[in-house]
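**Student:** Sequence and computational prediction follow.
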Amino acid sequence: MSKTLTVLGIETSCDETAAAVLRLTDGRAELLSDVIRTQLEEHAPYLGVVPEIAARAHAELADLTVKAAMHESGVSYSELDGVAATSGPGLIGGVLVGMMTGKAIAQAASKPFVAVNHLEGHALSPRLGNDCPFPYLLLLVSGGHCQFLEVRGLGQYRRLGSTIDDAVGEAFDKTAKTLGLGFPGGPAVERLAEGGNAEAFDLPRPLLNRPGLDMSFAGLKTAVARAAADTDMSEAELKDLCASFQGAVTDILSTKAALALADFDPGEDGHKRFVVAGGVAANKAIRAALTRVAEEAGATLIAPPLRHCTDNAAMIALAGAERLAAGLVEGDAGDLATGARPRWPLDEAAAKAAPVYDTGRRGAKA
């Protein structure tokens, strides 16, 4: 990785339109610009992300966001070494907007296009601002994904366990919607939980004591809905319910993380690194609990800066730059022939051999 590479990254997989310019030198990343435009106002009336609205917003914002990122970076298109864009998984309308924007820029500037797996962006995101060499254990927790992965190197991912139904972020958002807390739901639940009693409600911990690293959050979410329906809740009771829900999630993630760390092979240097990435990694209570688990296992917890826990283009630019540096992008045009993918597992072999969902059941985690 001795060559300096400058890459424009574009992210549009859900409800953030983002663009960033990153320079990679000797494996070290320097962010030249990092622009994120949210769609909170557009989706707030529906208490959740509406795919059609998200796609239209991306179409309106993509060019302006890229223009802002390029201006902030002080880099011209001719000075780029490549253009990277999320090409899946995600809401397909938004993915298409960002991917086609990236392809158009790459063709116009005669630069290679890099199709980036959004999950690989999250997997590499701790390397934006930390010394985080391979290998490491990864817990990816976001609105659409929840899984443990062994990261041995760039493009070398092995799925160790996954949610069998809802992702953690999805459970947070749906809990907030059930309780009428507004959008975005995750931060609203976390704020209320800070003043609540986590033992006030006896909520289930699905699969907590089952061997292996698979998880489940649908039953927990349903239990919260039933508890809320049983009474006209006071402000104090609402805080207690949010704290109990967050406590149950924390227990599940902590228990499974301890199991994963116990079995993780750190390689030759013997240093166990535990990476937590994705939007839910911004939750302070969950991050604190996972830090304790890591310390007890003799491991180091590494997480991206809060800004880069949620969806962003800096991680996409980094993934693109690392792929270019490693020679994983072939030809002058790069991945121009690659199509958008609503589902794109990091460990495709595991997804085919042992799919999370049975036949006939398909979702973002499949």
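**Tutor:** Right, received. Where do you want to start? Numbers count the residues shown, from 1 in each chain.
**Student:** rest of the way, CA atoms for contacts and neighbours
**Tutor:** Fine.
**Student:** Might one say that A115 is in contact with V95?
**Tutor:** No - contact criterion CA atoms under 8 Å: A115 and V95 do not qualify, at 10.8 Å.
**Student:** also this one, for the comparison:
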Amino acid sequence: MFLSRQACLQNYLPASTVGTAISRSAKCCRSNSLRRVAHQDGKCFSTRIVLGIETSCDDTGAAVMDETGNVLGEALHSQGKVHLKTGGIIPHVAQQLHKDNIARIVQQALSVGGVCMDDLTAVATTVKPGLALSLGVGLDYSLELVERYKKPFIPIHHMEAHALTIRATNRVEFPFLVLLLSGGHCMLAVARGVSDFLLLGQTLDIAPGDMLDKLARRLSLQKHPPCSGASGGKAIETLAQQGNKLGYEFKVPLERHLNCNFSFAGLQTNVTRRITQKEREEGLPQGQLLSCASDLAAAIQHTLAVHIAKRTHRAILFCVRNGIIPQSDATLVASGGVASNQYIRRTLQIVTDATGFSLLCPPPRLCTDNGVMIAWNGIERLRAGLGVLHSIEGIKYEPKAPLGTDISEQVERAAIRVPKLILTV
């Protein structure tokens, strides 16, 4: 079946946006032979296709995937440069940017994939956790789509999607240990199924990405040409490559606490004090780049990596000792924006080499927020028959939402002491 370009356009955009949408590529609607349809023994077996929509924070993402894991089309609009200028994410600004771009991004993903709304099996959208104003944009847009075109809706937990992204790129069987590191979260959990998680520990205060952003701003790294335009975490990582990580010593957080929780607020305070001290010593006003900035960046990154590695090491030992994860073919997955930091990955590799685990990380572009991970989680849920809704009445977004069953108290009671490893890379 062939549809006109205008018919295609109306088949995947809400009525309020059809008139202003960019014209769709001529390849939008192809014959059924090009729509992921398999023919065998004279019978037709259609592959299920999911549209994923992500607006939990400051990235507007959309992707179309089939149930074999093929990314048919994807698009992303990052607000990073806007928020760099304002010194952080301003919720109502993020909301407006999502509103301005969501129709175009969804259109682009569908157009690249040559997919119309009629081709979709379901629409999957992040509904928790995240910034309330941002989540609301994605949910409202998605509900208008599914109601108009009578498609099932799959609500997605943002952190579950991060955790399972690796299964779209690698063959990873349940159960596996997952470390989620981002600008808003830091947690260790065991993924036992598509929607079955055991939470071993999480940050008690701020997230690592949040800390890195604030310290990068305090160091005025945007004024350093190699870091200009980069996120705080990327700026720290870039500058750290030129520095001596042992030039400054910062206390690793929670060393006396034998659990798997994290804390980054104290480290941020200690580093900020040191920056202020060095500014006085060098006679520089706040906002000027310190001569020792690269050494400070390297020390920050190293301390952060050691803290994360030690908590992860304890989680591995706890899981093995309690039979939660079999030691044979055991896997640690590191995902989320901060998990794309190569120094942190190399530090985690030391831990997994010592414990017999394999370390797997999604490609860096899939570590940050994106539509692919949402579409894939929709595929996983569709396969498992979990959370596929045919009625959208009463669906709400949840800015705060726990991940799985919290067993962090059991981890603390176990009081496992981690063997010393040389974590300098």
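**Tutor:** Happy to help now that I have it. Remember, predicted model here, so these are calculated numbers, not experimental data.
**Student:** before we move on, the earlier item: return every residue with contacts to both of A115 and V95 of the first structure.
**Tutor:** By the contact definition CA atoms under 8 Å, 6 or more residues apart in numbering, A115 of the first structure and V95 are jointly contacted by T86, S87.
**Student:** any idea what the aligned residue in the first structure for T312 of the second structure is structurally, helix, strand or coil?
**Tutor:** Using TM-score structural alignment as the criterion, T312 of the second structure maps onto A257 of the first structure. Classification of A257 of the first structure by DSSP: H, G, I helix; E, B strand; the rest coil places it in helix.
**Student:** for the residue sitting nearest the centre point of the second structure, what are its contacts?
**Tutor:** Nearest residue to the geometric centre of the second structure (CA atoms, centre = their mean): G336, 3.8 Å. Neighbour list for G336 of the second structure: H162, L180, L181, S182, C367, T368, D369 [criterion: CA under 8 Å, 6+ apart].
**Student:** need the strands for the second structure, in chain order.
**Tutor:** 37-40, 43-46, 49-54, 59-66, 71-78, 122-128, 153-157, 176-181, 186-193, 196-202, 331-335, 358-360, 405-406 (DSSP state E).
**Student:** Out of those strands, which one sits most buried?
**Tutor:** strand 49-54 (a mean of 32; mean count of other CA atoms under 10 Å).
**Student:** Could I get the buried residue list for stretch 210-229 of the first structure?
**Tutor:** Counting neighbours by 16 or more other CA atoms under 10 Å, one finds that the buried residues in stretch 210-229 of the first structure are 213-225, 228.
**Student:** aligned partner of the residue nearest to the centre of the second structure in the first structure?
**Tutor:** In the first structure, G336 of the second structure lands on G278 (TM-score structural alignment).
**Student:** how about V189 of the first structure, what's its match in the second structure?
**Tutor:** Using TM-score structural alignment, the partner of V189 of the first structure in the second structure is I236.
**Student:** Would you mind confirming that its match makes contact with Q301?
**Tutor:** Yes - taking contacts as CA under 8 Å, I236 of the second structure lies within contact range of Q301: 7.2 Å.
**Student:** Those two: who's more crowded?
**Tutor:** I236 (27 against 20; other CA atoms under 10 Å).
**Student:** and the gap between the alignment partner in the second structure of T17 of the first structure and A109 of the second structure?
**Tutor:** When the second structure is aligned by TM-score structural alignment, T17 of the first structure is paired with T60. Distance, T60 of the second structure to A109 of the second structure, using CA to CA, to the nearest Å: 12 Å.
**Student:** related to what we said a few turns ago, so the match of T17 of the first structure sits against I102, correct?
**Tutor:** Yes - using CA under 8 Å, T60 of the second structure makes contact with I102 at a distance of 6.3 Å.
**Student:** on that earlier part again, now the match of T17 of the first structure: closest residue in space, sequence neighbours ignored.
**Tutor:** Once flanking residues are discounted, T60 of the second structure sits nearest to H77: 5.1 Å by CA to CA, 6 or more residues apart in numbering.
**Student:** tell me the contacts of the one you found?
**Tutor:** Counting by CA under 8 Å, 6+ apart, H77 of the second structure touches D59, T60, G61, N101, I105.
**Student:** The first structure: which residue goes with that one?
**Tutor:** Match for H77 of the second structure (TM-score structural alignment): R37.
**Student:** Ok, L386 of the second structure next?
**Tutor:** Matched by TM-score structural alignment, L386 of the second structure corresponds to L328 in the first structure.
**Student:** State the number of residues packed around its match.
**Tutor:** A count of nearby residues for L328 of the first structure, using other CA under 10 Å, gives 14.
**Student:** how many other residues sit next to the match of T312 of the second structure?
**Tutor:** Around A257 of the first structure there are 21 residues (other CA under 10 Å).
**Student:** From A62 of the first structure, how far out is it?
**Tutor:** Here the criterion is CA to CA. By it, A257 of the first structure lies 37 Å from A62 of the first structure.
**Student:** before we move on, back to that, where's the match of H77 of the second structure relative to L5 of the first structure, distance?
**Tutor:** 25 Å.
**Student:** One more: I286 of the first structure?
**Tutor:** Counting by CA to CA, the separation of I286 of the first structure from L5 of the first structure is 35 Å.
**Student:** Give me the more crowded residue out of those two.
**Tutor:** A side-by-side neighbour count of I286 of the first structure and L5, using other CA under 10 Å, places L5 first with 22 against 19.
**Student:** Just give the nearest non-adjacent residue to the residue opposite F217 of the first structure in the second structure once aligned, would you?
**Tutor:** In the second structure, the residue paired with F217 of the first structure is F264, using TM-score structural alignment. Once flanking residues are discounted, F264 of the second structure sits nearest to I206: 6.0 Å by CA to CA, 6+ apart.
**Student:** picking up where we left off before, between the contacts of G336 of the second structure, which is nearest E173 of the second structure?
**Tutor:** Among those, H162 lies closest to E173 of the second structure (CA to CA), at 15.7 Å.
**Student:** where's that closest one relative to L97 of the second structure, distance?
**Tutor:** For H162 of the second structure, the distance to L97 of the second structure - CA to CA - is 23 Å.
**Student:** try R171 of the second structure
**Tutor:** Separation of R171 of the second structure from L97 of the second structure (CA to CA) stands at 36 Å.
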